[in-house]
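Visitor: Predicted model, plus sequence, below.
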Amino acid sequence: MAAAQPLDPGQRQRLLTLATYASVGVALLLIVLKASVWMMSGSVSLLASLIDSLMDAGASIINLLAIRVALKPADRGHRFGHGKAEALAGLAQSAFITGSAVLVLLQGIKRLADPEPLDAAWLGVGVMLFSIAATICLLLLQRHVVKRTQSTAIRADALHYRSDLLMNASIILALILAYYGVARADSIFGIGIAIYIGYGAITIGLTAMQILMDHELPDEVRSNALRLAREVPGVIGVHDLRTRESGQHWFMQVHVELPGDLSLNEAHELGENVRKAIQSGYPQAEVLVHKDPV
């Protein structure tokens, strides 16, 4: 949750658009390759990876649409902006990933009871090695974009692609074992991958729900914001800090205790100093300061 350097709207839009289009492009390329090899091999593990890529493409398209909405400036009907569209995209990703996990799990159980020999196993290994290389390149781009924009949608997308690395490596092992006669290895790995995907879906869904329900920012952020406010000269005390997150924006409300004999102008100036002190540490935060006389 480290603060990102402020970006102008144009820079942010270009970075988010680049990340989403790259995600869609990688997913579509892998879909074509995996579908071709799966039809030749019949591997459950490869089917799991194919379905996962289909879900990646769907989720990335949802991300693209959601980010376009989230980038819209605040308007009369949405005074706090449209940032929660990113959390909605994360929730949609969770649903997509859960569906793929259930489908792969059922197929793995079916094939475990009735194992079948695999064809074109080494071609499948080649496709998975290419998938790993493409995924690593995409993750490097997403990491840069998340660091600059703090996008919830891109962060959720990157979480899923990180899990793909482990999944792809396990599929390579499953294909090799199945090729050398371990008949049920492909099914067992497919079931394990389905469970792992399901765990990732729960993680993404819970994160998105916390944002949609205006969950407080992390304790270390809150503690540091209070410290920054207390360090402003003239502030007697600070209390009742409330925080929430909406896309790349944070919202903070805080009560500061000031001497009761200050003039209105002096109290206002001190309140502005508190706001600027907090924003110096968290430039993505919109801070509202309430002054209480002591």
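Guide: Done, it's in.
Visitor: alpha carbons only for contacts and neighbour counts from here, please
Guide: Fine.
Visitor: other SSEs contacting the helix or strand encompassing residue 245?
Guide: Here residue 245 sits within strand 237-246, counting by DSSP states H and E. Strand 237-246 makes packing contacts with helix 185-212, helix 219-230, strand 249-258 when contacts are defined by 3 or more Cα pairs under 8 Å, 6 or more residues apart in numbering; DSSP states H and E.
Visitor: just the angle between that strand and helix 185-212, please?
Guide: Relative orientation of strand 237-246 with respect to helix 185-212: 130 degrees, computed using axes from the mean of the first three to the mean of the last three Cα atoms, to 10 degrees.
Visitor: what does strand 237-246 rub up against?
Guide: Applying Cα atoms under 8 Å, 6 or more residues apart in numbering, the set of residues contacting strand 237-246 from outside is 82-84, 211, 214-217, 222, 226, 229-230, 250-258.
Visitor: Please state the offset of it from the chain centre?
Guide: Centroid separation for strand 237-246 versus its chain: 24 Å, with Cα atoms, centre = their mean, to the nearest Å.
Visitor: same thing with stretch 257-277?
Guide: Between the mean C-alpha position of stretch 257-277 and that of its chain there is a distance of 38 Å (Cα atoms, centre = their mean).
Visitor: Stretch 267-281 now?
Guide: Per Cα atoms, centre = their mean, the centroid offset for stretch 267-281 relative to its chain is 31 Å.
Visitor: ok, structure two:
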Amino acid sequence: MTKLLLRLFVKNYENSEDTAVRASVGKLAGAVGIVCNCILFLGKLLAGLISGSVAIIADAVNNLSDASSSIVTLIGFRLAQKPADKDHPYGHARYEYLSGLMVAVLILVIGIELVKSSVGKIIHPEGITFSALTVGILLASILVKFWMSKFFGYLGKYINSLPLEATSIDSRNDVVSTAAVLLGCLAGYFFNVNIDGFVGLAVAVFILYSGFNMMKETISPLLGQQADTELVEKINTLVLSHDKVLGVHDLLVHDYGPGRCFASLHLELSAENDALTSHEIIDHIENEVLRKLNVDMVIHYDPVVVDDRESEELQRIVKEILGEMDERLSLHDFRLVRNEEQIKLCFDLAVPYEMGQNYEETKKKIDGMLLEKGKNCVTEIRFDGKR
């Protein structure tokens, strides 16, 4: 069914990396969500009014909120498709994350209102009317929501969309909440126990929980979360596959929304290469990363002196010192500067975040341990957090 809808409504749907295809898939998901949730809302509202069940009405309102969420998602995908302009040179793809955040806020607001109404029902319970129509509507809703969960989950993974994957989880949660409402109705009918208000409260809490988790998922990329480990591995593997590359470090990935990814790294090449050769290597790698991984890459060139025994020996000693201090410390961009008075060792030191930023103390300790090993060298250390 999902693939049939893709073939019918998304042109060139096989090319999931294309921005136009992503937007079309998002619009399709939004339209399906609006139609299905509106139908479920009307059906459950009818069942809730007939039976007088606050739990069923709460579940109906939850579907209405899902329909509203689909509208926001639809708008978000449309806005995210806008090209870059003078005021937004990195494009508008983060609208997709913002739409997910708005959906989460909407779910939280509705969840709070449902808590209030359910508590009122617990304090002042009212009888509910059981009917085959009510059971039929709830069973149909469970089946539809189960399909929607699979539908949104497939599309979310297909185009790597956080809002769609969140919507899939929300639909899965709706299956659980509607099943709880149905069990509450059956318990009232067969055992003459009125737990309608308690079930309604449970559904409301479930909605709040889903909204809170969705909010965390959408805020994280907006704040600048850690880069996806799979993408980092692909970038490193691709860059290091070139024979002349001696090493890479300081890889930074900036996410400006799905399909709008920028990155920078330091690339180590032999200092024996002439400037034009090194520039040509870097240009080739930047273009290859963009073509194969859809990442705009900027590379900083670090020349490395090779076949220098003194430099290699001092680097070995410094690494030995770092290992004695803390095995998590690592250096890169090591170079030796010679002058008439003293040798200067210049390098970058990656420090794990949990070690804090007491960099002066760390430098003093390294200098002291160098003296203990008989190396009277000046150090120039650039500290950076280990990413």
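Guide: Alright, I've got the coordinates. Keep in mind that this is a model prediction, so the values were computed, not measured.
Visitor: Now the TM-score, please.
Guide: Comparing the two superposed chains by TM-score structural alignment, normalised by the length of structure 1, the resulting TM-score equals 0.89, with 290 aligned residues with a Cα RMSD of 2.2 Å.
Visitor: Can you add mean neighbour count and give the helices and strands packed on strand 237-246 of structure 1 back as CSV?
Guide: As requested, those are arranged in CSV below (neighbours: other Cα atoms under 10 Å):
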stretch, mean neighbour count
helix 185-212, 21
helix 219-230, 16
strand 249-258, 19
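Visitor: quick one, which of those is nearest to residue 281 of structure 1?
Guide: Minimum separation from residue 281 of structure 1 across these (Cα to Cα) falls at helix 219-230, 7.7 Å.
Visitor: and the angle for the closest one with strand 237-246?
Guide: Going by the same axes, to 10 degrees, helix 219-230 of structure 1 makes 130 degrees with strand 237-246.
Visitor: Check the mean deviation of helix 219-230 of structure 1 from structure 2.
Guide: Once the two are superposed, helix 219-230 of structure 1 sits an average of 3.5 Å from its aligned residues in structure 2 (mean Cα distance after the TM-score superposition for structure 1).
Visitor: angle of that helix against strand 249-258?
Guide: Counting by the same axes, to 10 degrees, helix 219-230 of structure 1 points 40 degrees away from the direction of strand 249-258.
Visitor: name the helices or strands packed onto helix 219-230 of structure 1?
Guide: Packed against helix 219-230 of structure 1, as judged by 3+ Cα pairs under 8 Å, 6+ apart, are the following elements: strand 237-246, helix 264-281.
Visitor: now for those, which one comes closest to residue 69 of structure 1?
Guide: Among these, if distance is taken as Cα to Cα, the winner is strand 237-246, at 12.5 Å.
Visitor: what residue of structure 2 matches up with residue 165 of structure 1?
Guide: Counting by TM-score structural alignment, residue 165 of structure 1 corresponds to residue 175 in structure 2.
Visitor: Give me the nearest residue to that match, chain neighbours excluded.
Guide: residue 142 (5.1 Å; Cα to Cα, 6 or more residues apart in numbering).
Visitor: what's the counterpart of that neighbour in structure 1?
Guide: In structure 1, the position corresponding to residue 142 of structure 2 is occupied by residue 132, as judged by TM-score structural alignment.
Visitor: Let me see the ranges of the helices in structure 2.
Guide: Counting by DSSP state H, residue ranges of the helices within structure 2 are 2-9, 19-51, 54-80, 95-123, 132-158, 162-191, 196-223, 229-240, 275-293, 309-325, 359-372.
Visitor: Turn these into TSV, including distance to residue 247 of structure 2.
Guide: Conversion of these to TSV gives the following (distance: least, Cα to Cα, whole Å):
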stretch	distance to residue 247 of structure 2
helix 2-9	43
helix 19-51	33
helix 54-80	36
helix 95-123	34
helix 132-158	33
helix 162-191	33
helix 196-223	28
helix 229-240	7
helix 275-293	13
helix 309-325	15
helix 359-372	24
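Visitor: Residue in structure 2 paired with residue 291 of structure 1?
Guide: Using TM-score structural alignment as the criterion, the counterpart of residue 291 of structure 1 in structure 2 is residue 301.
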